[in-house]
Each structure stands twice: as C-alpha cells, then as structure tokens.
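Engineer: From the sequence below, what's the structure:
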Amino acid sequence: MKAILIDDENPALLQLERLIQADGRMDVGGKFTRVSSGLEYLEDNPVDVVFLDIEMPGINGLEAGERLSATHPDLHIVFVTAYNHYAIEAFELNALDYVLKPVDPARFSKTISRIESRMSTTRSMPAPQDSVVICFKRLALEASGEAGGLLRWRTQKAQELFAFLLHQNGQWVTKDHILETLWPQLVLDKATTQLHTSVYQVRKVLKHWGVEATIEYAHDSYRLTRSGFTTDADLFIRGIHIPGVETEQEFQQLERVLHLYQGDYLEEHDYFWAKPVREELRRQYIHGSLVAAAYERNKGRERQALKRLLALQQKEPYSDEICRSVIQAYHDQGNEAALVSHYREFTNLIRNELDAAPEAETVQLYLELTDRE
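Structural biologist: Next up, the predicted model:
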C-alpha cells in the first residue's frame, strides 16, 4: 500500500511517517505541508491512501477531502485531527477512518488494519462485466449487473449438475462421485448416459450466456471453470468477514453484504449435498446481523435494531443469542412489558417444541434487565 501525508505541521508529518515505517505494511510516497502540493502529486502518481490533516490554513482538510472524493473515488481517506467533533463530518465525506493527535501507535495500527481489510474487499469484488449467479434462495442469473431471469434448464438434473459443480468452487470431481451423488438409484450405464446428456446441456447454457466458463473433463473427472462470472455467495463470503463495525462506513459495508442474503443457500432446491454450506452461510448471516444490530443499538437506533432482530428471530426462532439481543433492545427502549412478553413467548416456544429451557445466560440477562434477582 502506498500513502501520502498532508499536514501543515512538519512534526506531525514526521510522527505519521515514523508510525507507518514502524508498522511496515505501507510505504510513504510523499509528505506535503500544503493541500495543493498533495493534489498535484496525485495527478501523476498512484496512491492508495491519503492521511489528511483537517485544521489547515486556506483550504482545510474537509474541503480537500470532498475534492479528493470527487476526483479520485477509489482513494482511501484517513483524517487526522486534534478534535473528535470533526468525526461526523469526516464520515459524511466517506472517509475510511480518522485518528486523533497525538496519534496513538495502537490506534494507528488498527487504522492500517482497517485499510488493509477495505482494500482486500475491494480487490476481491468482480469486474463490472462479470455475470453473477444467484445462489441465495434459488438459482438464477444476473448478467452485467442487471436483473436476469431464472436459469432455463432442459431437465432438473442438468440444473443440479451445474449447481453441484458450481458448489465445488472450481475443484475437480470424479465421475464416480458425481454419479453416486446425483444418480444413486440408476444402474451405471443409465447413470453415465444421464451424466453425459446433462453435461452437454450445461455446456449449451453456458455458451448461450456468452461467458467463458465451461465444463472440463480430464482423468475421469469434471470441473466447472469459473471464468466470467461469480456468485452472490462468493461476494457474501468475501465481505462478511469484517473485523469489526465501529464506523458508519463499516456499518454500511456490512449492510450491503447482508443484503445479498435473500434466503438460504439454494433453499428452494433443497439439494442434500448443499446442506453443510447452507448451514454455515446461515450462521454467518445471523452473526453479521447481530453485529449490525449491536452497532445500531450503540448509536441510539434502537428501533432499527429491534426491527432487524425480530426479523432475524423469525428465521431462527429457537436461538437464545437472538432472544438475548431482542430483550436487551426492548430494555434500551424502556419497554419492559414487551421485554417480559418476548422472553415468556420464547420460553414457551422452546419448552413446547424442543422440551428445553432457556440457556443460563439468557435467564441471567432477563433477571438483570427486570431487576428480578
């Protein structure tokens, strides 16, 4: 990663440079005491990050940040300031982070990690020309960023073969394993004929899409090459591993990732071989949603948090973790009646349907929130 530093005070520039050198994950391309000099440098030099002081004579950092965001949309901006009341304005300009002077080394290291995470996510996103195969809820195709129709397959087995090979993430799969998984009830000759017919149909659909992907065959094995397309599940997996949500920008990034999850992985097709991945992606979605709700609660947006949590409990009604988050959100709102009602409904549900009781942690939280110890 390459950065430039803009601050009208040389000691501040030197401190930032030393911190960057000590961290070792970023190079300093230039140090400037005037915004205009930094802008001139950017015209001719590739830069990933700008550390920008807010309080400067003439054009201040916020104005400069606005200009940079307009002219260099891929540039990551980190504001440096002695006053934290600038933070809200900084993030309104889509800044990646802000650090307070004098800069604390541990806090600065966290900022570098945040930059690394953001750049990794950005680089992993597909090129605009890629098609997107929708795997959440049901199999569908979205070409060039536009809503597409459902994939049209001549047979359901051709569709399942495509989904099964897609599920392997470009790995080779033996013919025997495919036959045992997709045609276990057929004798070998008939199953092999079905496989060859389905391979032909999948290749035909791929050609109709106009993507470079195809099914390859070698050493009695098959694989689906993944040139020219990605999947919404891929994008979800790449984006859901956010180290933490501490800023509005990170929250918005998490929201975009969660929005990809429109239903369980291949939910409507109910392929048995997809179950482990389906459960893992569901677990990650629930965790990400709880992180988002916690951020909303911390920012005083209890209503939004509660709406998210109640929708989440519809998906996972037996979850103690979600129940705890819901009753905590009701407590934040000062709505003890709803808190008590929700806890009792949850208790009755798991007792009647699972013959179970709430976890000790759930009971303890309920007692603390209602002063019933």
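Engineer: From now on I want contacts and neighbour counts done on CA atoms only, so please keep to that.
Structural biologist: Will do.
Engineer: Please name the residues that touch residue 153.
Structural biologist: The contact partners of residue 153, taken as CA atoms under 8 Å, 6 or more residues apart in numbering, are 159, 201, 202, 205.
Engineer: Before we compare anything, build this one as well:
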Amino acid sequence: MMKVILIDDDPVMHLILRKMLVKFPGVQVAGAFKDTQSAAAFLSANNDIGLAFVDISMPGESGMVFASRMEEAGGGVQIVFVTSSKEFAVKAYELSVVDYLVKPVSQERLERTVNRALAGRESFRMPPLKDPADKGTGEIIITALGDFSIQNELGRVKWISSKSAELFAYLLLHRGKRIARTRLVGDIFGGMTRESAEKYLNTAVYQLRKSLEPLGLREVVRSENDGYALELTNAVIDYEVFEQQVGKPGNIEADDMESVLQFERLYTGDLFGNKAYVWAIYETERLAELYASFVKRLSELLIFLRNRTAASKLLLKLHARNPLDESVVSLLMKIHGQEGNKKGLTAQYTDYVKLLNRELGIRPSKELLMLYDSLVSEKNNQMSKA
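Structural biologist: Modelled structure (predicted):
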C-alpha cells in the first residue's frame, strides 16, 4: 500500500483527487493540505508517505519551491505536480518529479501516474500500526455520488452489513436531526413484521457503530429520545460540495472553465451509486437534474467557444443517462452543424425520431424539427457557395 498526500489550496481538488484515487487498491490518501508548510510538518512526522500530489500555484510557498526543498532534504516522498498551466513543465522535470498533470485530470491519465509512482518506489516500508481505539481527528471524507464510502486518516469504513451501510446513508441525508425509530423501521425495514423490524434495526445500529469504530467514529451515531442522530464535524461530503459549486446562480464564465470542468467531475454517478434506496429517490433525482442542468449550461458555453470536443464528451454522458432528453439531442445536433457534419446531424436526428416512436409512440417537437431543417439548410447553403 502506497500512502499519498494532496497539497492544493482549493479544497474541491482534494475531494476530486480523493474520489479518483480511491479507485486504486494500492493507494491510500493519508492527508490533504491547503499549504506546503502544514504538509511539510506532516511529512516530517510521517516517514511512510510515498507520493505527494502538489499544486504549483499556491499562496505563500509555491509547489515548485516545496518540491525543491523536499529534493534537497533527500526525503523518500515522490512528487507529482497538478496544475492548470503547462508553462512550468520543463522546470518541473528538472526537479525529477514523477509526473506533471494538467487540470482537469482524467482517470486514465491519473492511472498512468499512479502506476509510474508504484513502479518507481525503491523500497516498501510498512506503515506504523494504528490503534483502533484512537479517535480520528482529521477530515472525514464521504463519497456518495456513484459510490458510497467513508474514510479518514485511519482508513476506510468496512461495512459489516448492507443494512448498516443503508442506515448510515439514511442518517447522513438527515444528519444533525433526530430520526425516530418508528420512521427508520418504516422506511428501511418496511415489509417486515413490527417485531422483526425492531430487531433488525437494533442489529443494524450495533453493526453500524462497530463498522465506524476502527476509524474512531463510533460516537457519531448518537441515541436520542427513542431515535438516532448522526453528528459529524469536519466532514467533506461530495454531493454537498457539488451542489455548492454548481448550484450558484448566474452564468458560467469562460474564464472559469477549468474550475467548472473540475466541478463536473465531482458527479461520478447517482446518489449512493447502485444502491437505489427507495427512500432516497427524491434526493437522487434532484441531484441528477441539477447535474443535467449544469452540464447543459456548460455545454452551451463550450459550443459557443467552439470547444466541440469537450461539449460532445459531456453531452454524450447525459445522452447515455437519458436518451429521451430532447434538449441534449438538440445540442448534439448543433455540434454536428458547427462541424459541417451533415451525415452525423441526420443520424442524430433520425435515431432520436425512431427512439421516440418505438418507446413512446410520439413524434419530436416542432422546435426540434425546425432546428434540424435550419441546420440542414445552412449546410446546403455552405456547400452551394463552395
């Protein structure tokens, strides 16, 4: 297991990289820092860190200066720069860094970096054993979009049962509020007899606390007046960060494109992944609609900026989620029109017409037909002028 740390003054990047790195079984994120000073202090107290992902441009000491200091000190930590600019690439490689990643970082590109770092380790040092009784004091990172995991500096929660995980998820959506046992019995254990449901709830509460105990989080599940409440402090929850970033009113600015594309990466799937909890349907659909609306606005700007490749990539993700969404189809048609791709435009439109007829027995809107006709006419006019 290779332990890594993240150094970036943007906490959103901490969450994005955590969500991406958790997919590698040979990697554990041991800490995340907003400045190089706190990161250096952590490294001096923890000699088992094998890799650091470092932003170059930060207030105070830059990532470049930090990497130079680490190299001069002769520490064993490998450095990967994660930055928004390619201009420092030559200088970065003079410092013998493992890799240089330009934001937004793709999962495939990160995988190559991680494999390179794993292959480049000179030796494997066992991390110091943690006392399970130690109370976790660092950030609690909760991933609930496309997956469901809880982790802090002591590790990742290993659920004892599916119902203990579901109970945590339920309390998470209502954290800080007391949820009566009767409500939990009805929503999570519906269909059972009252006696059986009460028994399974007791078991689930016990298993949940046992699951959280190795991370020092047993006490976050609090008993209160014949009910339970989840009390979390210093927690970073991906769907909250996503909503805070993309739910802001106003138009998306072209100057913010890099950051905005990173926010899109926070949404790695529906709430709680494939769990599909019935009691979470409303919140799942609300977040999915927020994501779809955000991507459409972002794609419209990308199309205006003629960044058709990025726009197509985002829209095709939405199209795969809901091929009946006419607004997505219209944007894809506009991209084909910009590209002068009459064949692709016609295929996009006719495939959608066939889908509507086959699945719903209806025709597309007049607006879509008019858009198709105008795009075809525009293409024909361009050909005749040529």
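Engineer: on that earlier part again, most neighbours of all the contacts of residue 153 of the first structure, which one?
Structural biologist: residue 202 (22 neighbours; other CA atoms under 10 Å).
Engineer: Filter the contacts of residue 153 of the first structure down to just the ones in helices.
Structural biologist: In helices, defined here by DSSP state H, the members of those are 159, 201, 202, 205.
Engineer: could you dump these to a markdown table with distance to residue 110 of the first structure?
Structural biologist: Below are these laid out as a markdown table (distance: CA to CA, whole Å):
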| residue | distance to residue 110 of the first structure |
| --- | --- |
| 159 | 45 |
| 201 | 50 |
| 202 | 47 |
| 205 | 47 |
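Engineer: quick one, strands of the stretch 151-300 of the first structure?
Structural biologist: 173-174, 215-218, 221-224, 229-231 (DSSP state E, counting those that start in this stretch).
Engineer: nearest to residue 19 of the first structure, of these?
Structural biologist: Among those, the nearest to residue 19 of the first structure by CA to CA is strand 229-231 (38.3 Å).
Engineer: So which elements touch that closest one?
Structural biologist: On a contact count with 3 or more CA pairs under 8 Å, 6 or more residues apart in numbering; DSSP states H and E, strand 229-231 of the first structure meets strand 131-134.
Engineer: what stretch of the second structure does the strand it packs on fall on?
Structural biologist: Aligned by TM-score structural alignment, strand 131-134 of the first structure falls on residues 140-143 of the second structure.
Engineer: If you count neighbours, what's buried in that stretch?
Structural biologist: 140, 141, 142, 143 (16 or more other CA atoms under 10 Å).
Engineer: Against residue 326 of the second structure, how distant is the last one?
Structural biologist: According to CA to CA, to the nearest Å, residue 143 of the second structure stands 31 Å off from residue 326 of the second structure.
Engineer: Pull the contacting residues for the counterpart of residue 365 of the second structure in the first structure.
Structural biologist: Here residue 365 of the second structure is matched to residue 359 in the first structure, going by TM-score structural alignment. By CA under 8 Å, 6+ apart, residue 359 of the first structure lies in contact with residue 320.
Engineer: How about the contacts made by the counterpart of residue 274 of the second structure in the first structure?
Structural biologist: Matched to the first structure by TM-score structural alignment, residue 274 of the second structure sits across from residue 268. When contacts are counted by CA under 8 Å, 6+ apart, residue 268 of the first structure touches 137, 138.
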